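no sequence on this one, just coordinates:
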């Protein structure tokens, strides 16, 4: 994750409850074409730990290209979004859909131009990080 998301050195060691609306923070400005919010659920830099967040995007928000060293599970909570593997057309996803991005797979995801988009993402830490940010999303239209 970006440094702003990696606040803990390891995941909690006992049951933890995060209340709705807690731990919400602005995402770093350099990881998407516009600002969005994330509720950090699990943040860690310890090898093998899981990280998880709930993301809230306004219409038209798209992450920059990135990959995850051990893959990413993305569950759409609400709205309509687009997911895209580099070099392929974007696919529309809706509430209830689940997406798996394979280990190291270059991809991006975000809200459709006319819908907000919220999702839960889970990814595992390898070599101290759960994400590798690549280039910006602004140069291409996700709704190809």
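Okay, I see it. These figures come from a predicted structure and were not determined experimentally. Residues are numbered from 1 along each chain as shown.

Going by C-alpha atoms from here, please, whenever you check contacts or count neighbours.
Fine.

Specify the local secondary structure of the residue sitting nearest the centre point of the chain.
Note on the chain: the residue nearest the mean C-alpha position is residue 121, at 5.5 Å, using C-alpha atoms, centre = their mean. Assigned by DSSP: H, G, I helix; E, B strand; the rest coil, the conformation of residue 121 is strand.

now do residue 19
Following three-state DSSP, we place residue 19 in the coil state.

got it, and residue 30?
The three-state assignment at residue 30 reads helix, by three-state DSSP.

still on that earlier bit, pretty sure the residue nearest to the centre of the chain contacts residue 72?
Yes - checked against C-alpha atoms under 8 Å, the pair residue 121 and residue 72 is within contact range at 6.7 Å.

Show the contacting residues for the residue nearest to the centre of the chain.
Residue 121 makes contact with 52, 53, 54, 55, 72, 73, 74, 75 under the criterion C-alpha atoms under 8 Å, 6 or more residues apart in numbering.

which strand in the protein runs the most residues?
strand 72-85 (DSSP state E).

Residues contacting the helix or strand just after it, please?
Following strand 72-85 in sequence order, the next helix or strand is strand 91-94 (DSSP states H and E). Surrounding strand 91-94, the residues in contact under the criterion C-alpha under 8 Å, 6+ apart are 76, 78, 79, 80, 81, 82, 83, 84, 143.

for comparison:
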């Protein structure tokens, strides 16, 4: 099942699930307290699951999520206004900057993507991959989605 919902709505849902406003101090959101979200077919190909870790709030415009890609699954081409950081936690994947060769990413690898760089990331064709994605919003928007990664682009 694919849930089609813009990223801002997804983040709003996550904020409602976690309570974006909290008093100064320490807030723990228990593992499993938030529902997993199916990746939208508008922004990805294949089976993708997003598990929000934290969302932007009045203190910080940074959000983070576990993103799990089944073999062959990948994000569409996209950019981030303040860049993105990925930390691979399991499996094997690929990341590619527009116009450059794709790179293999494995558990423990940290990927830094500069602001405005058109890129995609996802699993290899034979292995799934999970990473933590961290990005910052500008005026409430943390990603600009573009076209899907074609099968030819993915295979190169």
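In hand now; what should we look at? Every value quoted in this text rests on a predicted model; they were computed, and no experiment measured them.

if we can go back for a sec, out of the contacts of strand 91-94 of structure 1, which is most surrounded?
residue 81 (30 neighbours; other C-alpha atoms under 10 Å).

Run a quick neighbour tally on the equivalent of residue 83 of structure 2 over in structure 1.
Under the alignment (TM-score structural alignment), residue 83 of structure 2 maps onto residue 71 of structure 1. The local packing of residue 71 of structure 1 (other C-alpha under 10 Å) involves 19 other residues.

residue boundaries of the strands in structure 2?
37-38, 44-45, 48-54, 62-69, 74-75, 78-79, 84-91, 93-97, 103-105, 110-113, 119-123, 129-136, 144-145.

what's the matching range in structure 1 for the first one?
Using TM-score structural alignment, strand 37-38 of structure 2 corresponds to residues 25-26 of structure 1.

ditto for the last one
Against structure 1, the aligned range for strand 144-145 of structure 2 is residues 132-133 (TM-score structural alignment).

for structure 2, which helix is longest?
With secondary structure taken from DSSP state H, structure 2 has its longest helix at helix 7-18.

Tell me the buried residues in it?
7, 10, 11, 12, 14, 15, 18 (16 or more other C-alpha atoms under 10 Å).

which ones are touching the counterpart of the second one in structure 1?
In structure 1, residue 10 of structure 2 lines up with residue 5, judged by TM-score structural alignment. With C-alpha under 8 Å, 6+ apart as the criterion, the residues that contact residue 5 of structure 1 are 27, 40, 43.

Can you give me the neighbour number for the closest residue to the second one other than its chain neighbours?
If the residues on either side of it in the chain are set aside, residue 40 of structure 1 comes closest to residue 53, at 4.6 Å by C-alpha to C-alpha, 6 or more residues apart in numbering. Using other C-alpha under 10 Å, the number of residues around residue 53 of structure 1 comes to 20.

With residue 23 of structure 1 instead?
Residues contacting residue 23 of structure 1 under the criterion other C-alpha under 10 Å number 12.

Next, find the distance separating the spatially closest residue to it that is not a sequence neighbour from residue 144 of structure 1.
Once flanking residues are discounted, residue 23 of structure 1 sits nearest to residue 39: 5.3 Å by C-alpha to C-alpha, 6+ apart. Computed as C-alpha to C-alpha, to the nearest Å, the residue 39 of structure 1 to residue 144 of structure 1 distance reads 29 Å.

Equivalent analysis for residue 67 of structure 1, please.
Between residue 67 of structure 1 and residue 144 of structure 1 the distance is 20 Å, computed by C-alpha to C-alpha.

These two: who's more crowded?
The neighbour comparison of residue 67 of structure 1 against residue 144 (other C-alpha under 10 Å) goes to residue 67, with 22 against 9.

check contacts around that one.
By C-alpha under 8 Å, 6+ apart, the residues touching residue 67 of structure 1 are 103, 104, 105, 106, 107, 131, 132, 133, 134.
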